[in-house]
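Q: Here is the input, now give the coordinates:
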Amino acid sequence: MDTARLAEIHAACFETPRPWSAVEFDALLASKAVFICQKPDGFIMGRIVADEAELLTIAVLPKAQRNGIGSQLMQAFETQVSDGNVGRVFLEVSAENAAAIALYHKFGFEQAGLRHGYYSTPERKKADALVMVKHQSN
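A: Now for the predicted structure:
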């Protein structure tokens, strides 16, 4: 999947804080630490640095959501992370994104922190971000 398609899928899924551009995806993917797992209607991107991983973003086209693609992408992400020497995996998610939070809980993530007013919505509201963590057993 090229970065223009990644940006297109991301834009279909996110308004807040804003969708990422193809240029931003190019810059991220230029790093050896960053990896991506893909399906035709979605992708997940992460990064591994030392003994920690971060789930950078997951996006599934709205028309394809609620069909298990998010879970398949999370499984692919976990496989990628388990191949490294990762002790913890972090992510940030809008406190208003109940579907994503449920998915992350399903995969063993727990809230580790809260960033008040972290995201700005198109209506100029502030939304909190949950910081979530999963401890890996190696």
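Q: going forward, measure contacts between C-alpha atoms and count neighbours the same way
A: OK.
Q: Please, where are all the strands along the chain?
A: 34-39, 42-49, 52-60, 88-94, 110-120, 126-135 (DSSP state E).
Q: quick one, the longest one and strand 88-94 angle?
A: By that I understand strand 110-120. 40 degrees (axes from the mean of the first three to the mean of the last three Cα atoms, to 10 degrees).
Q: May I see the strands of the chain organised as TSV, with mean neighbour count and distance to residue 101 added?
A: Compiled in TSV, those are given as follows (neighbours: other Cα atoms under 10 Å; distance: least, Cα to Cα, whole Å):
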stretch	mean neighbour count	distance to residue 101
strand 34-39	18	20
strand 42-49	21	15
strand 52-60	20	12
strand 88-94	20	7
strand 110-120	15	9
strand 126-135	19	9
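Q: structure for this one too, so we can compare:
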Amino acid sequence: MAVPSTILDKARVLRANQTDAESLLWGILRGRRFCGVKFRRQHPVGGFILDFYCHDSLLAIELDGGGHAAEEQRAYDDERTRALEAAGIRVLRFWNNDVISNTDTVLAAVYEALFPSPLPLSPGARGEIKPSP
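A: As a prediction, the model looks like this:
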């Protein structure tokens, strides 16, 4: 199914006008730099434009600025997430300031979404990692 030209045009504009958080994360994700996984930036899916999308893992990463704290925007974001999840796409959401100030934590969450641990791990004695009972 072809993507409407209005959506493609909007995606191009968004790619040209990245936020600082998008620029930082894209520098890490682009060109399979993050664990060899391919991500696309400002990628159209089902009438939505996803900030970052990994088709192989059906994973979307959405970065939100302060405007997403407004009640109306939160309701729209929730509806959008439900629609994407109904299409089989998992959605991770991060605040822009978390991407900038807690980059390692954000990347750990992305890694876990891409490569879920088969067993929950807990720290053992002397720093050893072993499966939880």
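Q: so what number do they get for TM-score?
A: In this superposition the chains share a TM-score of 0.37, using TM-score structural alignment, normalised by the length of the second structure; 89 aligned residues with a Cα RMSD of 4.6 Å.
Q: got JSON lines for the strands of the first structure, with distance to residue 10 of the first structure too?
A: Output for the strands of the first structure, formatted as JSON lines (distance: least, Cα to Cα, whole Å):
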{"stretch": "strand 34-39", "distance to residue 10 of the first structure": "13"}
{"stretch": "strand 42-49", "distance to residue 10 of the first structure": "9"}
{"stretch": "strand 52-60", "distance to residue 10 of the first structure": "6"}
{"stretch": "strand 88-94", "distance to residue 10 of the first structure": "15"}
{"stretch": "strand 110-120", "distance to residue 10 of the first structure": "16"}
{"stretch": "strand 126-135", "distance to residue 10 of the first structure": "18"}
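Q: Can you say which of those is nearest to residue 80 of the first structure?
A: When these are compared by Cα to Cα, strand 34-39 sits nearest residue 80 of the first structure, at 8.3 Å.
Q: helices and strands around the closest one, which ones?
A: strand 42-49, helix 69-82 (3 or more Cα pairs under 8 Å, 6 or more residues apart in numbering; DSSP states H and E).
Q: Make TSV out of these and add distance to residue 127 of the first structure.
A: Formatted as TSV, these follow (distance: least, Cα to Cα, whole Å):
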stretch	distance to residue 127 of the first structure
strand 42-49	22
helix 69-82	23
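Q: which stretch among those comes nearest residue 119 of the first structure?
A: Closest among these, using Cα to Cα: strand 42-49, at 19.6 Å.
Q: what's the closest one in contact with?
A: 6, 9, 33-38, 53-61, 69-70, 73-74, 77, 81, 86 (Cα atoms under 8 Å, 6 or more residues apart in numbering).
Q: Surely residue 130 of the first structure and residue 113 touch.
A: Yes - contact criterion Cα atoms under 8 Å: residue 130 of the first structure and residue 113 qualify, at 6.0 Å.
Q: Apart from its neighbours in sequence, what residue is nearest residue 93 of the second structure?
A: residue 62 (4.8 Å; Cα to Cα, 6 or more residues apart in numbering).
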